[in-house]
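Visitor: 3D model of this:
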Amino acid sequence: MIIALPLEENMGEKSRISPHFGRSGYFAFVEVEGKEIKSFRIVENPFREHGVGDLPEFIKKQGAEMLIAYGMGERAIEFFNSYGIRVILGVEGNFLSAVRDFLSGRIEEDYSWRESQEFGHHD
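Guide: Sure thing, here's the model as predicted:
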């Protein structure tokens, strides 16, 4: 399985999850097998100035089946779901730590991001 995560920067293993997936500079694509991280790659976001549906299609073409992010609008979630991509939100911090937490069952969605003004009026 491949898990996609939006990143603030490209600092390799030290990269952190971006607070807004659509405006992130990079995406990590982490390949997992069972409960183990096999590999990851970081690519520049080609759709920083994106149209509706561009990012979900791009992420699907990278082979991702899941997206772990901090927050996004309901419309974006619907687009990801229409591509068969599961979305987990409310996750911050180092992207590899987030994947490890998911694999070990320790990740919990934090819905407090929805109270943020930044996401309150976003599709």
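Visitor: alpha carbons only for contacts and neighbour counts from here, please
Guide: Will do.
Visitor: Leaving out the residues flanking it, which one is nearest to Arg23?
Guide: Arg48 (5.3 Å; Cα to Cα, 6 or more residues apart in numbering).
Visitor: what helix or strand does that neighbour sit in?
Guide: Assigned by DSSP states H and E, Arg48 belongs to neither a helix nor a strand.
Visitor: Am I right that Ile68 is in contact with Glu92?
Guide: No. Taking contacts as Cα atoms under 8 Å, Ile68 lies outside contact range of Glu92: 9.2 Å.
Visitor: Another sequence for comparison is provided below:
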Amino acid sequence: MRICVPTLDTEGLHSQLSEHFGRAPYLTLIDSERQAPEFVRNPGAHHAAGSCQTAELLRGRTVDVLVCRGLGQKAFRRLEEMGIQVFAVESPDVASALAEYRSGAARALTSERACHGEGDHHSCG
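Guide: Here you go, the predicted model:
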């Protein structure tokens, strides 16, 4: 299984989670068997809300699950179309976010629970 976590940096399991998927500077991809992180830079991290193309960065990368703190409706729909399950966590870093997901404490997001508004800080889900 391959898990994507939107992050602020490239510190592997110690990377800090971004508050919002579309504005994350990096997408940290973790293979659950190897635990070796791969980092994908998000060139659209500074775009305005509603113009999120971040989901497209995952196309063709065989990602099964996105674990995040928040994301918008458009991104959620794109991920859903790609067959990627989305879970919300409260964790501050990748290691604890993965633990939260694996323990079953992460909340499965639906379209209704994704962000509906704009802003720099989201507590969606």
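Visitor: Just give the TM-score of the two.
Guide: TM-score for the superposed chains, counting by TM-score structural alignment, normalised by the length of the first structure: 0.74, backed by 117 aligned residues with a Cα RMSD of 3.2 Å.
Visitor: quick revisit: which position in the second structure aligns with the residue nearest to Arg23 of the first structure?
Guide: Pairing criterion TM-score structural alignment: the partner of Arg48 of the first structure within the second structure is identified as Ala45.
Visitor: Between Ile68 and Glu92 of the first structure, which has more neighbouring residues?
Guide: Ile68 (23 against 17; other Cα atoms under 10 Å).
Visitor: Which secondary structure state is assigned to the corresponding residue of the second structure for that one?
Guide: Pairing criterion TM-score structural alignment: the partner of Ile68 of the first structure within the second structure is identified as Val67. With DSSP: H, G, I helix; E, B strand; the rest coil as the basis, Val67 of the second structure sits in strand.
Visitor: separation between Val67 of the second structure and Ala95 of the second structure?
Guide: 11 Å (Cα to Cα, to the nearest Å).
Visitor: His14 of the second structure too?
Guide: 6 Å.
Visitor: ditto for Cys115 of the second structure
Guide: 24 Å.
Visitor: For these two, work out which one has more neighbours and name it.
Guide: Cys115 (20 against 14).
Visitor: quick one, what contacts the closest residue to that one other than its chain neighbours?
Guide: Closest residue to Cys115 of the second structure apart from its sequence neighbours, by Cα to Cα, 6+ apart: Gly72 at 4.5 Å. Contacts here follow Cα atoms under 8 Å, 6 or more residues apart in numbering; on that basis Gly72 of the second structure touches Phe21, Gly22, Gly50, Ala114, Cys115, His116, Gly117.
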